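> give me coordinates for this.
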Amino acid sequence: MDVALYAKVFEALRARIESGELAVGDKLPTQGDLAAEFRVSVITVKHALALLQEAGLIARRPRIGSVVISASSTSPRPRQALPTIGCILTNFDDSFGTRVLHGLLDASIGTANVALSRTEGYHDREQQLIAQYEHLDGLILLPSSSDWIPPAILELVHQQRPLVILDRDLVGLPIATVCSDHVGAGRQAAAHLFELGHRNIGLVTSAGRVTSLDDRHTGFVYAHAARGRAFDPRHEFRDVRSTVPHSQASMDDDVARLKRFVKDNPDLTAFVGGEYSVSLLLRRACLELGMRVPQDVSIVSLDSPDNAYDDALQAFTHVAQDEHGLGQAALDGILAQIATPGSVVKSNLATTLVLGETTRPLT
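So this is what the prediction gives:
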């Protein structure tokens, strides 16, 4: 089982003292030098030095530093502690995120401790939390944006610290990522509607700036190309604002603009909603226009909660991500990097079309 970083530093320094490489009376390198040598944070080094002092091997003297005072320990070796992994999400709910945590926490039993926080999309909070967790043994991060990279992330990459980016692709950086196949998801959603006989399909997404939305758009366009149809950009509405993290936009305003979009494109008989909250607003707009779902218009949602205990809710036909698998793969990626520092693996998990009550063949 992998040990925490501070325990690895402790064991390495303990071995040097017991072998005589560091003799009684010798000063240990500075905390900064040790942090650079072991590629860990100064906080991790301080923790290891505290264990050496507790074991009776060194004394930590003001203005002098850490000095070897014994070649043999007066206390037993510390047990191999589980690594502590930080997990920072933008947010989580039943449509996406909660089941990711289920997978992560299930996989952590007996292998890791997990510290969880959320940013709610605020860049300054994201930067603060990354810095707060930088002393931990690894970090799983769901960034709030693909356009802004927190400076603290660049420092972790430079130090080759265990890091996994969840559900995003920070292009150009050597960072391990765990994502769903969002291109495949966009293709699956549109292909299902084509198979039901629909020919003019709209795409509605949020105004968020994340790679998953770009990839879903790409898959949607690919599905058109596979059927020899050109995608008409007028059939895309990518400006739902109220669903973007910490947005002050009104849902009512979004619905009003969606109603104008639907009315301006009367040839559209089906839609793909870029995420569950967007699909809900789109359905509301259609209903307020007197269009029944699915009798008059079909909707496929990308993501949906499990409404197993509420028969009154209309279940969306949707493309499901393997959220439990995402959480497990993220933790596996961190543990692999702890075992082999610097290893970078990019995982792409398949999605599944789940039939619901919001689609029907075009008649």
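
> okay, CA-based contacts and neighbour counts for the rest of this
Fine.

> assign a three-state SS to A230, would you?
Assigned with DSSP: H, G, I helix; E, B strand; the rest coil, A230 falls in the coil class.

> how near is it to E195?
17 Å (Cα to Cα, to the nearest Å).

> likewise I17?
From I17 across to E195, the span is 71 Å (Cα to Cα).

> so between these two, which is more surrounded?
Each of I17 and E195 has its neighbours counted (other Cα atoms under 10 Å); I17 has more, 23 against 11.

> how close does the more buried one sit to S250?
Distance from I17 to S250, by Cα to Cα: 65 Å.

> run this one through as well so I can compare:
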Amino acid sequence: MSPKTIETTTIEDRFDGIFQAYAERNSVVNRDLWCTKIKSTLPVPGATPEQDVEVITKFLKKHPEITALFALEYHIAVLAKRAMEKLGLRVPEDISILCFDEPGNNITDFIFTHLKQEEEQIGSMAINRLLEMVDGEWSFIKEYVPASLVKGNSTAALICRKSPINHEKSPSLFSV
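Next comes the predicted model:
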């Protein structure tokens, strides 16, 4: 699940990472299972959160075989959880959700399983790059900083289950 438009290199890099992970496993990316119509999380929102919850609800009804959602942003994960609750689905019993960057100041007991980025290291690298540019040293270098997986309570291993939406048996597509 991602924003409707790719307006930042961060989102582009996350898409690239998904394609790379599939390629490393010799798997084909099924773009039909991507919901890229989220608009409320954009810097200039094109929809309300309620409208996006409806988009996700319709998407889940159309794809009852889905056993896990990967949200490219934390706020999209929150919208997905609201859509699931609207459908009477439970996280993670019915569908798992994982995302990027759970905020550190979460005041609830619910923690999304998430990819934690090394924000301080990334910030330090960015400042060093800016200082190099100020000194007249400029070159385009794309650097990657690995993220770590932090297990929350939004994912569960699924081996085989009945779809909570249409009660057909469907295999697990993802487990954490």
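
> TM between them?
For this chain pair, the superposition-based TM-score is 0.80 by TM-score structural alignment, normalised by the length of structure 2; 157 aligned residues with a Cα RMSD of 1.8 Å.

> please enumerate the strands of structure 1.
Assigned by DSSP state E, structure 1 shows strands spanning 58-61, 65-68, 84-89, 113-118, 138-141, 163-166, 176-180, 201-206, 236-240, 270-273, 298-302, 317-320, 346-349, 352-354.

> and among those, the most buried is which?
strand 298-302 (a mean of 29; mean count of other Cα atoms under 10 Å).

> give the contact list for the residue nearest to the spatial centre of structure 2.
Per Cα atoms, centre = their mean, the C-alpha nearest to the average position across structure 2 is that of A71, at 1.9 Å. Listed by Cα atoms under 8 Å, 6 or more residues apart in numbering, the contact set of A71 of structure 2 reads 1-2, 77, 97-100.

> which one of those is nearest F15 of structure 2?
S2 (9.4 Å; Cα to Cα).

> so who does the closest one touch?
Per Cα under 8 Å, 6+ apart, neighbours of S2 of structure 2: 34-38, 71-73, 76.

> what does it align to in structure 1?
In the superposition onto structure 1, S2 of structure 2 corresponds to T205 when matched by TM-score structural alignment.

> quick check: its match vs L258 of structure 1, distance?
As judged by Cα to Cα, T205 of structure 1 and L258 of structure 1 stand 11 Å apart.

> now do the shared contacts for these two.
Contact criterion Cα under 8 Å, 6+ apart; residues shared by T205 of structure 1 and L258: F237.

> tally of neighbours for the counterpart of H224 of structure 1 in structure 2?
Aligning on TM-score structural alignment places H224 of structure 1 opposite Y22 in structure 2. Using other Cα under 10 Å, Y22 of structure 2 has 12 other residues around it.

> the residue lying closest to S206 of structure 1 once chain neighbours are set aside and L289 of structure 1, how far apart?
Of all residues not flanking S206 of structure 1 in the chain, V240 sits nearest, at 4.2 Å (Cα to Cα, 6 or more residues apart in numbering). In this view, V240 of structure 1 and L289 of structure 1 are 18 Å apart by Cα to Cα.

> okay, and stretch 62-80 of structure 2 goes to which residues in structure 1?
Under TM-score structural alignment, the match for stretch 62-80 of structure 2 is residues 264-282.

> mind checking the end-to-end distance for stretch 20-31 of structure 2?
End-to-end distance (Cα to Cα), stretch 20-31 of structure 2: 14 Å.

> outside of that stretch itself, list whatever touches it.
F19.

> what's Q121 of structure 2 in contact with, if anything?
V145.

> what about T10 of structure 2, neighbour count?
Neighbour count for T10 of structure 2, taken as other Cα under 10 Å: 11.

> what of E126 of structure 1?
25.

> where do the helices of structure 2 begin and end?
Assigned by DSSP state H, the helices in structure 2 fall at 9-24, 49-62, 74-86, 119-134.

> could these go into a markdown table alongside distance to I159 of structure 2?
A markdown table is the format used below for these (distance: least, Cα to Cα, whole Å):
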| stretch | distance to I159 of structure 2 |
| --- | --- |
| helix 9-24 | 20 |
| helix 49-62 | 19 |
| helix 74-86 | 20 |
| helix 119-134 | 34 |
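
> most tightly surrounded among these?
For those, the highest mean count by mean count of other Cα under 10 Å goes to helix 74-86, at a mean of 20.

> give me the mean deviation of that one from structure 1.
When structure 1 is superposed, helix 74-86 of structure 2 averages 0.8 Å from its matched positions, counting by mean Cα distance after the TM-score superposition for structure 1.

> give me the contact list for that helix.
Contacting residues not belonging to helix 74-86 of structure 2 are listed as 1-2, 38, 41, 49, 52-54, 56-57, 70-71, 90-91, 97-103, 112 [Cα under 8 Å, 6+ apart].

> re the thing from before, and the residue nearest to S206 of structure 1? What does it align with in structure 2?
When structure 2 is aligned by TM-score structural alignment, the residue opposite V240 of structure 1 is I38.

> now its match: how far from D109 of structure 2?
26 Å.

> could you do E50 of structure 2 as well?
Distance from E50 of structure 2 to D109 of structure 2, counting by Cα to Cα: 23 Å.

> same question, P103 of structure 2
Applying Cα to Cα, the value for P103 of structure 2 to D109 of structure 2 is 13 Å.

> tell me which of those two has more neighbours.
Counted by other Cα under 10 Å, P103 of structure 2 and D109 do not tie: P103 has more neighbours, with 13 against 8.

> now which residue in structure 1 aligns to the more buried one?
Aligned partner of P103 of structure 2 by TM-score structural alignment: P305.

> how many neighbours does Q127 of structure 1 have?
Number of residues near Q127 of structure 1 (other Cα under 10 Å) recorded here: 16.

> pretty sure it contacts E155?
No - Q127 of structure 1 is beyond contact range of E155, at 11.5 Å (criterion: Cα atoms under 8 Å).

> of the contacts of S2 of structure 2, closest to T9 of structure 2?
Nearest to T9 of structure 2 among the contacts of S2 of structure 2, counting by Cα to Cα, is L72 at 12.5 Å.
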